[in-house]
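Enquirer: Below are the sequence and a predicted model; questions follow.
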Amino acid sequence: MRKTRFTGVYENPSTNRKYEGRPDVCFYITFKDNGKKVFEKVGWRSEGYTAAYASDVRSERVRDIRHGKSSPQGRKGELTINDAWALYLEKWLHGKPSEQSDEALYRLWLAPAFGMKKMAGVRPVDIEEFKNRMLAQRSPQTVKHALGLLRRVYRKMAAWGEYKGDIPTVSVPMPKVDNGRLRFLTPDEAVRLVEALRKRSVLWADVSLVSLHAGLRLDEILGLQACHVDIDNRLLHVMDAKCGTRTVPLADRGLCEMLRQRKAACSGAEDFVFKNRNGERINNISQTVVRVIQDLGFNHGITDRRHKVVFHTLRHTFGSWMAQRGVPLYVIGELMGHSTLEMTRRYSKLCPETKVDALSFITQAMNSGKSE
């Protein structure tokens, strides 16, 4: 965050979004309302905002306050969804990995539908109608993300004392999403994928190996720090993951050696094992991975997303291979960090021989009884 030549106007270059080949810039203004310092987002340069325009907005805010009108942030109980979003973005979302995707979701869908409405004026029926309209154009998963984002904004405003009232999303059922990946790689496909990635990006080939050999989610891999890699005991400590902290054994020697080298290259215990050229955490999947999968033709002619190969397919491959080799489901669930056994049951269809072996014990027991 840095000052501009306009009083009370600041600009913040983005680390992950571009505009005209350069980092996009977001403009903010600051002023006092009833003795309290207010910090308000105005908008992005890519949206047409400039420092001069932000200065004009600030002048309006100051003029309104001088004549007895509170700023949008000062009207507790009368916040519009747009006001609440500005606070949420400023105080909570800014700088987080999901900032860019959440901001796009809000700008394209939530703002047109609810932006000018007061928080207290949004009814469950309004959200239900919005859900149905969006489902006609987008996948259930995207709609679920949008409703979840709106719910988080309401909850944060309530937690911060900016809103007192019902949260209208509570009584609206979320769309049912079938996220179960059906496609997993054969050993030959896995080798081809890693080799093709290594020719274009050693980093993403190594990231892929961790997912294949340890079953980690992408975000878990990118969040690994040097202190999480225990080479002596051949363990990975997956901290603060989606379903809690867990420890995963490192069974593959090649994987251990790769992680040992990457850990040795870290400058400190909290340095990220996989980082970008600036030494910072990577937040998104590289387009290199997408292009390699496309070039290998894994998704040629496939329209059902459950059958498409994506990076998450590597984690699903890990679980599928475990199941095919008769590893108990509860062990697979613990290794993969599943919160419920229901999530692991999808792999049960891949171990029919285990079921046959289990049933054979009944036959053996009956035969032993007859012999007596």
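Expert: Great, that's in hand.

Enquirer: contacts, neighbours, all on C-alpha from now
Expert: Fine.

Enquirer: Now do the SS call for the spatially closest residue to P124 that is not a sequence neighbour.
Expert: Closest residue to P124 apart from its sequence neighbours, by Cα to Cα, 6 or more residues apart in numbering: P168 at 4.9 Å. Per DSSP: H, G, I helix; E, B strand; the rest coil, the local secondary structure of P168 is coil.

Enquirer: Just to check, P168 is in contact with E128?
Expert: No. Contact criterion Cα atoms under 8 Å: P168 and E128 do not qualify, at 9.8 Å.

Enquirer: ok, now which ones touch R281?
Expert: R281 makes contacts with 222-223, 272, 274-275, as judged by Cα atoms under 8 Å, 6 or more residues apart in numbering.

Enquirer: okay, now the one to match up with it:
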Amino acid sequence: MRNTRKRERVATGIYKRIDAKGEIIYDINFRDEFGKNKFLKVGRKSDGVTVAYCKQYRSKIINMKYLGEDVSNIRKKSSITFDDITEDYFEYVKYADFKEPQSFANRYRDHIKDSLGHLPVESITKNDINNLIMLLKDKNLAPATIDRIRQQVSATFNVAIGKEKCRNNPASVSRVDSSSLMRLNKKSINNARERYLSKDEANLLLSELKLRRFDVYFMALLALTTGARAGEILKIQYKDIDLENRYINLVETKNGSSRKIKITSKVYDILNEIEFESPNKYLFAGSKHDHLQAIPNIYSIIVGELFNSELDSRDTKHRVCFHTLRHTFASWLAINGTPIFTIQKLMGHKDINMTLRYAKLSPDAGVEAVNSLEEKFIE
């Protein structure tokens, strides 16, 4: 068995040693305010701890000592658990005004807490994260769902690092990450939706929605005819609507920049019947005069009845959801021969690669050009 106590000096006050599992551990050496020589474990190399970080951490402790701060109990941080830093993360989520903050709490309760909650944050390694991922795979969760859970764990560590409650993030995935399991999950995600509605399907959905709840029908009509996302539609205020020029200004979009969407005659007629109140009032207001936080459940119920009843709940490529309406808008544009750069602009895509997946639906406009070339130059 290796001697886990034997240290090798790698820089001033920085030492490394090999533990029983063969991993490199970094320690720092300093004298506390009583002149007592102390060694303090910083962390494992496999968790991203470097000599440069150790130097920075040691300098911080020495500065604390010179400022008269108590450094004798610096190990107390090891008692902080993942449950503790999760509370900080939830405060951050609340402060940052994330959409659907309850989903973060549900994700933690259902998938993270039992595996990590009781563990001291400084003891959590990438192996623990990989074990969590294996458990999630055993639950038959979709790869995208698993990675959202990993991202939440990673974000929790980042918040804790910012509050100086831990020193590294074992849930991060970087180019130098040697963990094949984490990289495999990262690479295997494919969220591209292939399902879009036919004309008959769209009209069937709209007629059902109109019959059962008009405001949800109007939301769906907006999405189908403008390509706006659910979050963008729910945040429309009266001041964003310009009936004279027939457009709506989407201020809070996913890519961070505003864009104007032209409205069709049906949308115009509905808006024209509404008595506009305060400019700051939301078009789809909730019970507290704020905007609705999500598309009402009646939409999911109806699309479930019409389209999803025989599909696996994990089949995100083919199940119809509210985002399918945006995908349908772009697909119809492509089928109608709209230039791909025009579709990009209407969809609000910053990256043309996001739009190119619709190119396969476009009629082959190049055929006519090639045929005319042959007629002109080939005898």
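Expert: On my side now, so go ahead. For clarity, every value in this text was computed on a predicted model and none was experimentally measured.

Enquirer: sorry, back to before: and the residue nearest to P124 of the first structure, how far from R151 of the first structure?
Expert: Distance of P168 of the first structure to R151 of the first structure, given as Cα to Cα, to the nearest Å: 8 Å.

Enquirer: distance of the corresponding residue of the second structure for the residue nearest to P124 of the first structure from F284 of the second structure?
Expert: Aligned counterpart of P168 of the first structure in the second structure: A171 (TM-score structural alignment). Relative to F284 of the second structure, A171 of the second structure is positioned 38 Å away (Cα to Cα).

Enquirer: what about those two, which has more around it?
Expert: Remark: of A171 of the second structure and F284, A171 carries more neighbours, 24 against 21, as counted by other Cα atoms under 10 Å.

Enquirer: my guess is that one contacts I129, does it?
Expert: Yes. A171 of the second structure is within contact range of I129, at 6.1 Å (criterion: Cα under 8 Å).

Enquirer: Residues that sit against both of these two, list them.
Expert: Taking Cα under 8 Å, 6+ apart as the contact criterion, the common neighbours of A171 of the second structure and I129 are R150.

Enquirer: got the contact list for the counterpart of L197 of the first structure in the second structure?
Expert: Aligned by TM-score structural alignment, L197 of the first structure pairs with L209 of the second structure. With contacts defined as Cα under 8 Å, 6+ apart, L209 of the second structure is in contact with 216-217, 299, 302.

Enquirer: if we go to 6 Å?
Expert: Residues in contact with L209 of the second structure, defined by Cα atoms under 6 Å, 6 or more residues apart in numbering, are Y217.

Enquirer: element containing it?
Expert: Here L209 of the second structure sits within helix 199-212, counting by DSSP states H and E.

Enquirer: That helix vs the first structure - mean distance after superposition?
Expert: On superposition with the first structure, the mean distance recorded for helix 199-212 of the second structure (mean Cα distance after the TM-score superposition for the first structure) is 1.5 Å.

Enquirer: Just the angle for the following helix or strand past that helix relative to helix 199-212, thanks.
Expert: As assigned by DSSP H and E, the chain's next helix or strand after helix 199-212 of the second structure is helix 214-226. Angle of helix 214-226 of the second structure versus helix 199-212, following axes from the mean of the first three to the mean of the last three Cα atoms, to 10 degrees, is 150 degrees.

Enquirer: Point out the other helices and strands that helix 214-226 of the second structure packs with.
Expert: If you count contacts as 3 or more Cα pairs under 6 Å, 6 or more residues apart in numbering; DSSP states H and E, helix 214-226 of the second structure packs onto helix 199-212, helix 323-335.

Enquirer: Outside of the helix of greatest length in the second structure itself, list whatever touches it.
Expert: In the second structure, taking DSSP state H as the definition, the longest helix is helix 143-162. The contact list for helix 143-162 of the second structure (Cα under 6 Å, 6+ apart) reads 85, 89, 166-167, 169, 171-172, 189.

Enquirer: May I see the buried residues of it?
Expert: Within helix 143-162 of the second structure, the residues that count as buried by 16 or more other Cα atoms under 10 Å are 143-144, 146-147, 149-150, 152-160.

Enquirer: repeat for stretch 289-298 of the first structure
Expert: Neighbour-count burial for stretch 289-298 of the first structure flags 289, 292-293, 298 (criterion: 16+ other Cα under 10 Å).

Enquirer: Also stretch 160-175 of the first structure?
Expert: 162-164, 167-169, 174-175.

Enquirer: now that stretch, how far from the chain's geometric center?
Expert: 22 Å (Cα atoms, centre = their mean, to the nearest Å).

Enquirer: same check, this time on stretch 314-328 of the first structure
Expert: 24 Å.

Enquirer: What of stretch 168-175 of the second structure?
Expert: Relative to its chain's centre, stretch 168-175 of the second structure lies at 16 Å (Cα atoms, centre = their mean).

Enquirer: same check, this time on stretch 247-263 of the second structure
Expert: What separates the centre of stretch 247-263 of the second structure from the centre of its chain is 21 Å, taken as Cα atoms, centre = their mean.

Enquirer: same check, this time on stretch 300-319 of the second structure
Expert: 23 Å.

Enquirer: for stretch 29-48 of the first structure, same thing?
Expert: Computed by Cα atoms, centre = their mean, the separation of stretch 29-48 of the first structure from the middle of its chain amounts to 27 Å.

Enquirer: In that stretch, which residues are buried?
Expert: Per 16+ other Cα under 10 Å, stretch 29-48 of the first structure contains these buried residues: 29-31, 33, 39-45.

Enquirer: Let me have the residues you listed in JSON lines, extended by distance to A251 of the first structure.
Expert: Putting the buried residues of stretch 29-48 of the first structure into JSON lines (distance: Cα to Cα, whole Å) gives the following:
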{"residue": "I29", "distance to A251 of the first structure": "53"}
{"residue": "T30", "distance to A251 of the first structure": "54"}
{"residue": "F31", "distance to A251 of the first structure": "57"}
{"residue": "D33", "distance to A251 of the first structure": "60"}
{"residue": "F39", "distance to A251 of the first structure": "51"}
{"residue": "E40", "distance to A251 of the first structure": "51"}
{"residue": "K41", "distance to A251 of the first structure": "49"}
{"residue": "V42", "distance to A251 of the first structure": "51"}
{"residue": "G43", "distance to A251 of the first structure": "49"}
{"residue": "W44", "distance to A251 of the first structure": "47"}
{"residue": "R45", "distance to A251 of the first structure": "49"}
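
Enquirer: Spatially, which two of the residues you listed are the most separated?
Expert: Across the buried residues of stretch 29-48 of the first structure, no pair lies farther apart than D33 and R45, at 26.1 Å, counting by Cα to Cα.

Enquirer: nearest to D240 of the second structure, of the helices and strands packed on helix 214-226 of the second structure?
Expert: helix 323-335 (20.0 Å).
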